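Trainee: Pasting the sequence and the predicted model now:
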Amino acid sequence: MNGLDERINESLDILIENETFLGQELKYLLKSFKEEKASVGFSFGKLCYWHYEAFSDSINDDIYKVAAAVELLILSFDIIDDLQDKDSDNSWSRTPELSLNVALAMLIMASKTIDESSFEHKRAAITLLEEYALKSISGQQLDLLNNCRDEDSYVQMITLKSGSLTAMSCLIGEMLAKGEVTKEVEAYGKYIGIIQQIKNDIQSLKAWGPKNDLLNKRFSLPIIYLLSQQNDISKSVANYYNDDIVTVLDNNETENELTNGGAIRYAVTVKNVYKFKALNYLENVAISELGKEYLQKLIR
């Protein structure tokens, strides 16, 4: 972990340990789930921190607690998402009933932590957290319904589900620093979520396993493109999605069609549209070189 990840991780440990209303079993599970998250880094908390730093004259150490609070909310959503999709090998999927209580505790702790901070604009930050969290839940509901079967509706869904959470993380940092937010930060914050989701969708199709969207009959941009083609593979996939019990997918042919038939290239092209939009907005925001480098990495 780098220095910022370590500070956020330390703040999470303190928040968990000092939460007097949680029993030891809940604390134990919360800590273990947090450790799994720590292994991949705290990208949402870092978005919060970098935007606070960009617009603040000095650093209030409570920002590390708020960044940790943002990570608690994100982890709670990850847990709930995995429990709903039933396709995760994370430890929380082994005890779904107990893990749901941990996720609920995280949601409450996220808001409570910001409320107990010393920031002047903490109430406005909590309002942002609530607003964008509800938008993300609306997107998750659309995702579970699995009805977004064209580019426009699919992008609208991932904008709500994923874009809301990345935008929220950026905006909370900005709000705490200066008491207001800007459309530029909201825009590229939202686009970061869209870009990351499309990258995840592409990655999902590279492994023919339990998390593969096609095998799970989920819709994503590459699959939407594939289904729009009039060829034998697309017809076979359409029949598979329509529960034709005699349809057996040829893994090699289907994978080859996704890779070489334009589906992946199409998804990458859509991703790049949002990449250039995000970079354009980012150019108009005065953020430190380290912060900008981190954002550019997420955008690309």
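Mentor: Looks like it arrived, so ask away. Numbers count the residues shown, from 1 in each chain.

Trainee: only C-alpha atoms for contact and neighbour calcs from this point on.
Mentor: Noted.

Trainee: Spell out, range by range, the strands that occur in the stretch 101-250 of the chain.
Mentor: Assigned strands in the stretch 101-250 of the chain: none (criterion: DSSP state E, counting those that start in this stretch).

Trainee: The structure to be compared is supplied as follows:
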Amino acid sequence: MLTEVHKEMNNMISQHTHVPELKDLALSFIKEQTKDSMHWSKLTLYSHRMFCGKSEHIYKVAAITELIFLASDILDDIQDQDHHSKPWMQHPKDYMFNIILTIVLSSIGELNTIFEDKPTSVNKVNDLIIQSIYGQQLDIQNTVSTEEEYFFMLEKKSCSLIRLACYLGYSSLKNNDSNLTNILDELAAITGIIHQLENDINDILITEHKNDLLHKKRTLPVLYLLKHGDEFPIIKQYYEGEISKGEIHAKKDEINQIIQDSGCIEYARVIQTLYIHKFDEVFETLDAVSPWKERFRDLVYTEK
């Protein structure tokens, strides 16, 4: 199943990319992306299969999902300047922006062909991509100061793309009703929050890899620390520019201990658990077939 998706990803890029260097780079990035579980294309496949979908284009549609997430990952890593081991971080930014455009435009071009008789579906996908870009912009502006603003940013940045992955699956059905659309849309949004909170929890401690605190990101655990700034003054001072990154890094062990003792990780985990329970409640209302329904649910509990 996933082999077919990988093949469609390669075919799409090969067909639409006429600059050899860009094509070779894009294909190498696809190879890197498909080393993992191909989590996002599975969302599309399961969103289709669990409603007895049998579209002849479903592997191509799932490939479009995976390509759009690949473009988003590349953009996110460039803007955040992390995941330096990824192959797209080894090339000039100018090249990567061209790669991103190539991937997205190739995907949308294929989508227009597949959904030729469903123009509203293409419009919906375009809208979800734009919402995700809006969320990405809010993220890099880094002006979030409240939990309400954080979850709004999250809904745009993370939830929009997961909505897209699910939407591409169920919009490929011959028939779907508004109730199904609403339920899957809600499940997708909750899934986006659950996964982002997992990332926030994993990236709060200072390590040699990606770290939100060193980059002054305003994630849920960080907002907790800043809200209780009097208890953790060194964190607040760093975010206000009174302490340098070098000083923070030099006190890495001390700060990691502060983070572990602060309760910020436990707080984020409790919020995540509430969303998991909410997912389970909504999921129970979904009339879908096995084993795809259970596989869809299991993706929520699996890190990408």
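Mentor: Cool, the structure landed. It should be emphasised that the depicted structure is a prediction, and the values quoted were computed from it without experimental measurement.

Trainee: Got a TM-score for the two of them?
Mentor: Once the chains are laid over each other, their TM-score by TM-score structural alignment, normalised by the length of structure 1 reads 0.91; 293 aligned residues with a Cα RMSD of 1.9 Å.

Trainee: For the equivalent of Tyr170 of structure 2 over in structure 1, the count of nearby residues, please.
Mentor: Using TM-score structural alignment, the equivalent of Tyr170 of structure 2 in structure 1 is Glu174. Glu174 of structure 1: 27 surrounding residues under other Cα atoms under 10 Å.

Trainee: Show the contacting residues for Glu174 of structure 1.
Mentor: Shown here is Glu174 of structure 1, whose contacts under the criterion Cα atoms under 8 Å, 6 or more residues apart in numbering are Cys48, His51, Tyr52, Ala54, Phe55, Glu180, Val181.

Trainee: separation between it and Phe119 of structure 1?
Mentor: Here the distance between Glu174 of structure 1 and Phe119 of structure 1 works out to 12 Å (Cα to Cα, to the nearest Å).

Trainee: before we move on, what about Thr259 of structure 1?
Mentor: Using Cα to Cα, one obtains 49 Å as the distance from Thr259 of structure 1 to Phe119 of structure 1.

Trainee: and if you look at Val185 of structure 1?
Mentor: Note on Val185 of structure 1: its distance to Phe119 of structure 1, by Cα to Cα, is 20 Å.

Trainee: go on, Val102 of structure 1?
Mentor: 27 Å.

Trainee: Based on its surroundings, how many neighbours for the aligned residue in structure 1 for Glu242 of structure 2?
Mentor: By TM-score structural alignment, Glu242 of structure 2 lines up with Asp244 in structure 1. Using other Cα under 10 Å, Asp244 of structure 1 has 12 other residues around it.

Trainee: same check, this time on His16 of structure 2
Mentor: By other Cα under 10 Å, the burial measure for His16 of structure 2, its neighbour count, is 16.

Trainee: Neighbour count for Val102 and Phe119 of structure 1, which is higher?
Mentor: Between Val102 of structure 1 and Phe119, counted using other Cα under 10 Å, Val102 has the larger neighbour count: 25 against 18.

Trainee: Surely that one is in contact with Lys31?
Mentor: No. Counting by Cα atoms under 8 Å, no contact exists between Val102 of structure 1 and Lys31, whose distance comes to 9.9 Å.

Trainee: with the contacts of Glu174 of structure 1 in mind, which one is nearest to Gly139 of structure 1?
Mentor: For these, the closest approach to Gly139 of structure 1 (Cα to Cα) belongs to Cys48, at 21.5 Å.

Trainee: Work out for me the element the alignment partner in structure 2 of the closest one sits within.
Mentor: With TM-score structural alignment defining the correspondence, Cys48 of structure 1 maps onto Thr44 in structure 2. When secondary structure is defined using DSSP states H and E, the element that contains Thr44 of structure 2 is helix 39-49.

Trainee: Relative to structure 1, what is the average displacement of the following helix or strand past that helix?
Mentor: Elements were assigned by DSSP H and E; along the chain past helix 39-49 of structure 2, the next helix or strand is helix 58-80. After superposition onto structure 1, the mean distance of helix 58-80 of structure 2 to its aligned counterpart is 1.0 Å, using mean Cα distance after the TM-score superposition for structure 1.

Trainee: Output the residue interval of structure 1 matched by helix 58-80 of structure 2.
Mentor: When helix 58-80 of structure 2 is aligned against structure 1 using TM-score structural alignment, it corresponds to residues 63-85.

Trainee: Please consider this matter closed, and thank you.
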